[in-house]
Every structure is written in C-alpha cells, then in structure tokens.
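>>> Okay, sequence plus prediction incoming.
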Amino acid sequence: MRIRDALESDAEALADVTGRPADVLVDTIHDRTVRVATDGRDGDEIDGFVAFDVRAGTVHVTDLAGTPPALERLIEEPKRFAKREGMDVEAVVVDGEKRRSDALEDAGFAAAGSGPRFEGRSTTRFRLERDE
C-alpha cells in the first residue's frame, strides 16, 4: 500500500467511495490536505482517503473512508502533521459507522462526546490530545 497526495484526477474515484459528486471532491482536494491510499498494483486503485485541515489550532479530520488497512495507514497522516505542529486532532463520525470509529480508536483517539448532527444523524466527536 502506498500513501500519496490526492490529485484532481482522483476526484471520480473518491466520488465512487463517498457517493458525493466529483466536483465537490475536486473542491475538497483544493481546499484541504488530502491523502489517498493506493493498492500499489498496476492501475493504482484507490483503497481509501483522508482529508484534513487546521482550524482554531486543531487538526480536523474532515473525511475518512476506505478499507480497514487503508484507514489504519491514512489516519497516521493527520496524526503526524498534528504532532509536528504541536496540535490536537479531532474527527467526527456518524454514529454506527463502526469501521471509522474502530480505526480512530485503534489509532489512540477517544470518544469525546456528541458531535454535530450530520444530515439528521447523530455523531460522536473523537479526539487525540497532543500529549498522546
């Protein structure tokens, strides 16, 4: 598995993963740090991605999707950035999205209470303090 910066040409593949329009994902690629995990085989198939940015001195994971092995590798990207910059990391996961919440917990994040509602669904906020 290889981790690389997302390219505008990845937008269609990311749209397939998320169910969102490709033009929305082009904007995400332009506005945030986005990394993709590829299978490393011919064709460079995308196995997952993470998008993150910094607001109010905290690294915010704004999108996280993929296979369990890809999620494990991808979550290290915002963690590494946050450690280098001396920041905490936060992510919000829709309740019931076990793959994402498990990946965050396995990476050392702890549930930190309710997050904002997302499309009418409740969420949980996960946080990784900089000391961890």
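That came through, no problem. Residues are numbered from 1 along each chain as shown.
>>> only C-alpha atoms for contact and neighbour calcs from this point on.
Noted.
>>> okay, how far is it across stretch 85-102, tip to tip?
Taking Cα to Cα, to the nearest Å, stretch 85-102 runs 25 Å from one end to the other.
>>> for comparison:
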Amino acid sequence: MRIRDALESDAEVLSDVTGRPADVLVDTIHDRTVRVAVDEGDGDRNAGSEDGFDAPAGLDGFVAFDVRARTVHVTDLAGTPPALERLIEEPKRFAKREGMDVEAVVVDGEKRRADALEGAGFVASGSGPHFEGRSTTRFRLERDG
C-alpha cells in the first residue's frame, strides 16, 4: 500500500465511496490536504462495506484534513483497517511538525474509524456535533500525547 496526495482524477472514485457529488470532492481536494491509500497488490486489503467504505479496486482509503484555530481537523476518514492505520498518521505527522493538536469527529457506531483513532492514540473527549441527525463523538490527540 502506498500513500499519496489525492488528485482531481480521484474525485470520481471518492464520490463513489462517499456518496457525495464528484465536484464536491474536487473542491475538497483543492481546499484541504487529502491523501489516498493506493493498493499495490501487497495483499493487505481487507475490503468491506463497514462504515460506508466499500473499497474499489486500487483504492484502500483516504483522509482529508485542514487547520482551524491552531488544531488539525480530520474532516474525512474512510478505508480498510490497514489503510486507516496508515492514513491517520498523515494528520498526526503534520500536527507534530507544526506543534498542534489533532481532532476528529466520528458518527457513533462507526467502530472501524473509532478503533483506528484510538489505536493511533486519540482519546474520546466528549460529544461532537450532530451530522444528519446522528450523534457523534469527538476524538482528540494532544500535541504532548
């Protein structure tokens, strides 16, 4: 598996896995830092549709993040378990280099994402905003953590 910057040409595939319009994903790619995990046939795929990610051929996952109020915010995170493990390191690395905390919000019940964040050292820090009527949990990684 290789991690690389997302390209505009990835928007269609990301649209398929997120259910969002491709032009919205193009804007995300332009406005945020977006990385994708690309399958290189190394045998560590564990595809499945848990948490809404049905891994298409060649793409194992993606992460999008940006900075607001001196905190790195993970705004999208989806993928197979091995991809999530690798992808979450991208915003962590950026935050460490810049001396910032990292925050992510996960819809309650999305076990794969919550497990990946906790495995990367994030701690559930309370309720987050509601998304489409669903409750969420805020996960945080302090810069000293």
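Everything's here; your move. The structure presented is a predicted model; accordingly, all values stated were derived computationally and were not measured.
>>> Which parts of the first structure are helices?
Assigned by DSSP state H, the helices in the first structure fall at 11-18, 22-31, 68-74, 76-85, 98-106.
>>> closest to A91 of the first structure out of those?
When the helices of the first structure are compared by Cα to Cα, helix 98-106 sits nearest A91 of the first structure, at 8.3 Å.
>>> coming back round to it: out of the helices of the first structure, which one sits most buried?
Among the helices of the first structure, ranked by average contacts under mean count of other Cα atoms under 10 Å, first place goes to helix 68-74 (a mean of 20).
>>> what stretch of the second structure does that one fall on?
With sequence alignment applied, helix 68-74 of the first structure matches the range 81-87 in the second structure.
>>> After superposing, tell me the mean distance of that stretch to the first structure.
The superposed stretch 81-87 of the second structure is, by mean Cα distance after the TM-score superposition for the first structure, a mean 0.3 Å from where its aligned residues fall in the first structure.
>>> want to throw the helices of the first structure into CSV with distance to R55 of the first structure?
Shown next, in CSV, are these (distance: least, Cα to Cα, whole Å):
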stretch, distance to R55 of the first structure
helix 11-18, 23
helix 22-31, 13
helix 68-74, 20
helix 76-85, 12
helix 98-106, 20
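>>> Ok, which of those comes nearest A56 of the first structure?
Nearest of the helices of the first structure (Cα to Cα): helix 76-85, 12.7 Å.
>>> Distance from the closest one to the middle of the chain?
Computed by Cα atoms, centre = their mean, to the nearest Å, the separation of helix 76-85 of the first structure from the middle of its chain amounts to 12 Å.
>>> by how many degrees do it and helix 98-106 diverge?
Inter-element angle recorded for helix 76-85 of the first structure and helix 98-106: 30 degrees (by axes from the mean of the first three to the mean of the last three Cα atoms, to 10 degrees).
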